[in-house]
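>>> Please work out how this folds:
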Amino acid sequence: MNLDFTQFIPSMPYILEGIYVTLKIVILAGILGFALGIILSLFKISKFKFLGWFADAYTSIFRGTPLVLQLMLIYYGSPQLIGYQIEPYTAAILSFALNSGAYISEIIRAGIQAIDKGQQEAAMALGVPYTKMMWDIIMPQALKNILPALMNEFITLTKESAIVTTIGVMDIMRRSYQVGAENYSFFEPLLIAGLIYYVMVVILTFLGKAVERRMRRSD
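Sure, this is the predicted structure:
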C-alpha cells in the first residue's frame, strides 16, 4: 500500500469546515424531526382513527423507502412540484426531518404506551385536561425512558447525513472527495472523513450517556 497522508495536511482545514455544515443539517433536521415525531405519535394514540391511519401511513412510507430516494425526490423533483429548485441545503434538512420524524414517532409512541395507564386514569379522574396531562405528566416520563433510543436515532442521522454529497452539499464527504480529486488519490481523504464521522459519533454517544445519567439522578 502506497499511502501518503502528509500531502493532505494543507487541505485539513477545508475538510474540517464540513463538520459545521453537517452539524447544522443534523441539528435542524433533528429538531424538526423530533417535533414532527411528537405530533405523529399523538396521532397514533388518538381516539380519532383517521389521525392514526394518517400517521401509520406516513410512517410506513418513510420507513419503507430509502432515505436517498426521499432526498432526491425533494431536490430533483421540486421544479416539477412547486415550480422552482429548492436549495440543496434546504432539501437535505427537509428530507432528513421528514424521515427522522417517522422513526421518532414510533419511539415516542412506544414510550408513551409504556407508561402505566393508571396515571392517565388518575389524571382524568382529577379533571386534568388531556393536553396538560400529556405535556406535564406522561411525556416527561416517556422521554426519560426513550432517551437512549432517541440518541441512537440522532447518531444514525449524523452518519446518514453523508448522502447529501449526492446533491452537492459541501459536507465532510463532499469536501473529502474534492480533495481526493485534486490530488488524484481518494483513499486517504476518505479515511480522514471516516475518522471525523467516527469521532463525532463517539462524542455524541458520550454526551448521550452523560445526559441519561443526569436524568436518572434527577428521578
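
>>> CA only for contacts and neighbour counts going forward, please
Noted.

>>> list the buried ones in stretch 189-202?
Buried residues in stretch 189-202, counted by 16 or more other Cα atoms under 10 Å: Pro189, Leu190, Ile192, Ala193, Gly194, Ile196, Tyr197, Met200, Val201.

>>> and this one, so I can compare the two:
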Amino acid sequence: MTAESGQDGLVLEDVRIALGERRLLDLACRVAPGEILSVTGPSGSGKSSLFAFLAGFLDPAFTVAGRVRLDGEDLLALPAAQRRVGLMFQDDLLFPHMSVGGNLLFALPASLRGRAARRARVEAVLAEAGLGGYADRDPATLSGGQRARVALLRTLIAEPRALLLDEPFSKLDRALRGQIRSLVFDRARRLGLPTLLVTHDEEDAAAAGGPVVRL
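Down below sits the predicted model:
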C-alpha cells in the first residue's frame, strides 16, 4: 500500500524503524476511517515496535524516520497523552482499586462536566454493552468476557481518534475470542475509527476484513 496525502484517517509516510544496524520495518500506508489494518509477523519482526512508536512510548534505543498524520495532524509532534489514540493490549489492565464505573469515569474526557452527567454517560455505555447495573461492581468479580468489554468501553469512552490493538484477543478462549473480536471491530467501524491491529494470528487478521501487512 502507498500513503495518500491530504486524506482523513491514519497515514504513515515512509515510516522506518531500526534497532542498531537492523531495520525492523519500512512502511507506507493509509488506514481510512472505519478501516482495520492488520500487521502480522513473527516475534521480533517489529509489530510491537510499530505499536509503541504510534502510541508514543517507543524505547529511545530504536531509531525512527518518516511522518505519521492523523486526520491531517502531525501525530509525532504531540506528546503521547495528547494523541487521542485508544490502546488495547493483551491484558485488560483495569484498575483493581476502582469499580467498573470508576474505571470508565477515569477515562471520560474532562470536557464532559458535572458529576451527574458523567455518571449518566457511564451508565449509558454500560447498558449499551449489556452491562447495565455493573458500575459499582469490583472488576475482580467479572468474567473474562465482561472484563474485556469494560476494557473496550474504557478505551472508547475517552473518544479516541484512532485505535491501536496489540494482540487484544490472544488470552481469550476460542468462543469468547470471536465474540469480543466482533464487538471491537464492529465498534471501530461504526465510530469510523482508523484501526491498526498488531497480531500474529491470521484468523484475527481475516476477521478484521481489512488490508494486511506481513512483516
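
>>> Once they're superposed, tell me the TM-score.
Scored against TM-score structural alignment, normalised by the length of structure 2, the superposed chains reach a TM-score of 0.24; 83 aligned residues with a Cα RMSD of 5.4 Å.

>>> isn't Ala208 of structure 2 right up against Leu165?
No: using Cα atoms under 8 Å, Ala208 of structure 2 makes no contact with Leu165, being 11.4 Å away.

>>> any idea which helix is longest in structure 2?
In terms of residue count, the longest helix belonging to structure 2 (DSSP state H) is helix 174-190.

>>> after it, next one along is what?
strand 195-199 (DSSP states H and E).

>>> Give me the helices and strands touching that next one, please.
In terms of contacts (3 or more Cα pairs under 8 Å, 6 or more residues apart in numbering; DSSP states H and E), strand 195-199 of structure 2 is packed against strand 36-40, helix 47-55, strand 162-166.

>>> Try it again at 6 Å.
Packed against strand 195-199 of structure 2 by the contact rule (3 or more Cα pairs under 6 Å, 6 or more residues apart in numbering; DSSP states H and E) you find strand 36-40, strand 162-166.

>>> Would you mark the buried spots in the helix or strand following it?
The element immediately downstream of strand 195-199 of structure 2 (helix or strand, assigned by DSSP H and E) is helix 202-208. Across helix 202-208 of structure 2, burial judged by 16+ other Cα under 10 Å covers Asp204, Ala205, Ala208.

>>> before we move on, back to that, for the buried residues of stretch 189-202 of structure 1, give me TSV that also has secondary structure and distance to Pro13 of structure 1.
Conversion of the buried residues of stretch 189-202 of structure 1 to TSV gives the following (DSSP: H, G, I helix; E, B strand; the rest coil; distance: Cα to Cα, whole Å):
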residue	secondary structure	distance to Pro13 of structure 1
Pro189	helix	12
Leu190	helix	15
Ile192	helix	12
Ala193	helix	12
Gly194	helix	16
Ile196	helix	12
Tyr197	helix	15
Met200	helix	16
Val201	helix	20
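
>>> now those in JSON lines, with distance to Gly101 of structure 1?
Output for the buried residues of stretch 189-202 of structure 1, formatted as JSON lines (distance: Cα to Cα, whole Å):
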{"residue": "Pro189", "distance to Gly101 of structure 1": "32"}
{"residue": "Leu190", "distance to Gly101 of structure 1": "30"}
{"residue": "Ile192", "distance to Gly101 of structure 1": "31"}
{"residue": "Ala193", "distance to Gly101 of structure 1": "27"}
{"residue": "Gly194", "distance to Gly101 of structure 1": "26"}
{"residue": "Ile196", "distance to Gly101 of structure 1": "26"}
{"residue": "Tyr197", "distance to Gly101 of structure 1": "23"}
{"residue": "Met200", "distance to Gly101 of structure 1": "22"}
{"residue": "Val201", "distance to Gly101 of structure 1": "20"}
